[in-house]
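Participant: When you get a sec, could you give me coordinates for this:
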Amino acid sequence: MNRQPHTSAREIIVADAIREVVSELRLVDVADYVAYIRLEYFANLSDIVDSAAELYFMPDTLRFGHGGDVDLGWSGEPTVNLDLQLRPKGATVYFTLNMTALKAGVEIGYVALDDPSPDPMENTRFLASALEASKIRRTVPLDI
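Facilitator: Sure, this is the predicted structure:
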């Protein structure tokens, strides 16, 4: 697949949007990810993603896609790859989250917009604002 020039900017936007969710996903033991992926217990993976996302996004904004993979060998650290979907109002982003113990990355496969503009930069700005609008806002009580 040919990468579009605007894909990198969108990957940064998605990575920033899910940063806190990734921290939650890392609380799950890597052995569980290995077992669920190898045994194709995708409902379990979906539950994990839903539980992590519900703290930060409106319901059904971030969902598990249809698969995953684990790179696990005798040398090196394991990498967990999860197919995910971000669905803020007006857009759907299909991407893969790659997680190791200390790093994570996002690889966008496809972005679908309900009403796309002919200007890719405008679409990128729309995606950023849609993701921001789909986040849950928490208010901190004042100590009075």
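Participant: going forward, measure contacts and count neighbours with C-alpha atoms only.
Facilitator: Noted.
Participant: if I read this right, residue 6 contacts residue 121, doesn't it?
Facilitator: Yes. Taking contacts as C-alpha atoms under 8 Å, residue 6 lies within contact range of residue 121: 7.3 Å.
Participant: what's stretch 136-144 in contact with?
Facilitator: With C-alpha atoms under 8 Å, 6 or more residues apart in numbering as the contact definition, stretch 136-144 has outside contacts at 55, 56, 57, 58.
Participant: let's see this one next to it:
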Amino acid sequence: MNRQPHSSAREIIVASVLREVVSELRLVDVADYIAFIRLEQHGNLADLVESAAELYLMPGTLGFGHGGDINVGWTGEPTITLDLQLKPRGATIYFALKMSALKASIEVNYVSFDDPSPDPAENTRFLAHALEASRLQRSAPVAMRG
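Facilitator: Reported below is the predicted structural model:
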């Protein structure tokens, strides 16, 4: 697939919105990911993704796609790739999340807009606003007076 000039900007936007979710996903033991992917237990993977997202995103915003991949060998570190979908209001983003011991990356494969603009930059701005609106707003803790 040919990368388009706006793909990198969209990957940065998606990565910034998912930073905390990815941290949650990395708390899962790599052996669990290996087993779930090898045994095609997609329901378990979907549950992990949903659980990781529930503290940070509106319900239904992030979901497991149609599969995943593992790269595990006798040398090197394991790498887990999950196909995921983000569904903020007005768009759907299909992307791959790749996680290893020390880093994670996102590759946006396709973005579908409900009402796309002919201007890719305007679509990217819309995507940033839609994803920001899908974040759960956390209120600051209230100080207890004693």
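Participant: Drop the TM-score for these two in here.
Facilitator: Comparing the chains after superposition, counting by TM-score structural alignment, normalised by the length of the first structure, produces a TM-score of 0.98; 144 aligned residues with a C-alpha RMSD of 0.7 Å.
Participant: May I ask which of the contacts of stretch 136-144 of the first structure has the most neighbours?
Facilitator: residue 57 (23 neighbours; other C-alpha atoms under 10 Å).
Participant: ok, now how distant is it from residue 50 of the first structure?
Facilitator: Residue 57 of the first structure sits at a distance of 10 Å from residue 50 of the first structure (criterion: C-alpha to C-alpha, to the nearest Å).
Participant: And for residue 56 of the first structure?
Facilitator: Per C-alpha to C-alpha, residue 56 of the first structure is found 10 Å from residue 50 of the first structure.
Participant: mean shift of whatever helix or strand residue 93 of the second structure lives in relative to the first structure?
Facilitator: Using DSSP states H and E, the secondary-structure element containing residue 93 of the second structure is strand 91-99. Once the two models are superposed, strand 91-99 of the second structure sits on average 0.2 Å from its counterpart in the first structure (mean C-alpha distance after the TM-score superposition for the first structure).
Participant: contacts for that strand?
Facilitator: For strand 91-99 of the second structure, with C-alpha under 8 Å, 6+ apart as the criterion, the contacting residues are 26, 65, 79-87, 104-114, 127, 130.
Participant: okay, now the counterpart of residue 54 of the second structure in the first structure: neighbour count?
Facilitator: Residue 54 of the second structure maps onto residue 54 of the first structure when the alignment is built from TM-score structural alignment. When neighbours are defined as other C-alpha under 10 Å, residue 54 of the first structure has 16 of them.
Participant: follow-up on the earlier one: turn the contacts of stretch 136-144 of the first structure into a markdown table, including distance to residue 134 of the first structure.
Facilitator: A markdown table is the format used below for the contacts of stretch 136-144 of the first structure (distance: C-alpha to C-alpha, whole Å):
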| residue | distance to residue 134 of the first structure |
| --- | --- |
| 55 | 12 |
| 56 | 9 |
| 57 | 6 |
| 58 | 6 |
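Participant: orientation of the top helix by length along the first structure relative to strand 91-99 in degrees?
Facilitator: The helix of greatest length in the first structure, counted in residues with DSSP state H as the criterion, is given as helix 7-25. In terms of direction (axes from the mean of the first three to the mean of the last three C-alpha atoms, to 10 degrees), helix 7-25 of the first structure departs from strand 91-99 by 60 degrees.
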